[in-house]
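Chemist: just coords:
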């Protein structure tokens, strides 16, 4: 039964994620990952949420890039690209700080690190969703 536990957990988490794929739903799913009692299960759960969040983040990012390119807003497109590269560096560095790597990585480290990466990815996803919803409004020049 222990062999099937991660598989069952993965299937359950994918049903949460596919039910309504947006940042708010994924944030709720990630919070539920913390309810598991084994670090391995937290890792599996957070990994699934991160994978879905990363896909949605890339979709939102590309949508905003395309919007800026279509309107010949090259300066803003380039600024967005720079911001995204710097955000990835920040995310990784901040998670390195909050979940320092031990000499021998274990389940606790993997679950903490993955949870951190997933959480920061979902926060960034929400920001990009907001940018895409507000483009052309709220005084944004683009």
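Modeler: Arrived safely. Everything quoted here is computed from the prediction, not taken from an experiment.
Chemist: make it CA atoms for all contacts and neighbour counts henceforth
Modeler: OK.
Chemist: which SS state does residue 21 fall under?
Modeler: Counting by DSSP: H, G, I helix; E, B strand; the rest coil, the backbone at residue 21 sits in coil.
Chemist: run a quick neighbour tally on it.
Modeler: A total of 14 residues lie near residue 21 under the criterion other C-alpha atoms under 10 Å.
Chemist: and for residue 12?
Modeler: Under the neighbour criterion other C-alpha under 10 Å, residue 12 is assigned a count of 12.
Chemist: over to the one 3 residues further on?
Modeler: Number of residues near residue 15 (other C-alpha under 10 Å) recorded here: 10.
Chemist: distance check, it against residue 33.
Modeler: Distance, residue 15 to residue 33, using C-alpha to C-alpha, to the nearest Å: 13 Å.
Chemist: for residue 93, same thing?
Modeler: Separation of residue 93 from residue 33 (C-alpha to C-alpha): 23 Å.
Chemist: put this next to the first one:
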């Protein structure tokens, strides 16, 4: 019973670690909302997008690395295809939304990239490692 409790606490602590990246970004997003000049808002979101994209790429690489170890490579290929499609959607949707206004573009990119970061973080938890329905490592 004691070992079960320790295992549960361990899994929950790992989930908290994964959310640290998005929690940091969420905190910095509110900083950008407090900036008042247009050029400062633009710079703030540009820097924030760079950091969010870095975290997103890190989460993605971790998932790809995990899925590459599975015997069935179909899950890895599906994630690659999904990520490519998501990038095209994000960019097209933000271009439509922003009407080529830089601050609106950066805000849109930030919002969508942050949302995707949260999705990938959730896939990187011990309970969903890699995807929904994937076989466990070695199966």
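Modeler: Noted; the coordinates are in hand. Source: prediction; values computed, not measured.
Chemist: coming back round to it: more crowded one of residue 93 and residue 33 of structure 1?
Modeler: Neighbour totals were compared for residue 93 of structure 1 and residue 33, and residue 33 leads with 24 against 13 (other C-alpha under 10 Å).
Chemist: show the contacting residues for the more buried one.
Modeler: Residues near residue 33 of structure 1 by C-alpha atoms under 8 Å, 6 or more residues apart in numbering: 41, 42, 45, 46.
Chemist: so which of those persist in structure 2?
Modeler: Retained in structure 2: 42, 45, 46, out of the contacts of residue 33 of structure 1 (criterion both residues aligned by TM-score structural alignment, their matches' C-alpha atoms under 8 Å).
Chemist: which element, helix or strand, includes the first one?
Modeler: So the one you mean is residue 42 of structure 1. For residue 42 of structure 1, the host element (DSSP states H and E) is helix 39-70.
Chemist: name the helices or strands packed onto that helix?
Modeler: Applying 3 or more C-alpha pairs under 8 Å, 6 or more residues apart in numbering; DSSP states H and E, we find helix 39-70 of structure 1 packed against helix 4-19, helix 23-33, helix 74-98, helix 107-134.
Chemist: average offset of that helix relative to structure 2?
Modeler: Average distance, helix 39-70 of structure 1 versus aligned residues of structure 2 after superposition (mean C-alpha distance after the TM-score superposition for structure 1): 0.7 Å.
Chemist: buried residues in that helix, which are they?
Modeler: 39-50, 52-54, 56-57, 60-61, 64-65, 67-68 (16 or more other C-alpha atoms under 10 Å).
Chemist: do stretch 4-19 of structure 1 as well
Modeler: Neighbour counts over stretch 4-19 of structure 1 (16+ other C-alpha under 10 Å) mark 6, 9, 10, 13, 14, 16, 17 as buried.
Chemist: just send those residues back as a markdown table, with distance to residue 140 of structure 1 too.
Modeler: Formatted as a markdown table, those follow (distance: C-alpha to C-alpha, whole Å):
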| residue | distance to residue 140 of structure 1 |
| --- | --- |
| 6 | 45 |
| 9 | 42 |
| 10 | 40 |
| 13 | 37 |
| 14 | 36 |
| 16 | 34 |
| 17 | 31 |
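Chemist: good, we can wrap up now.
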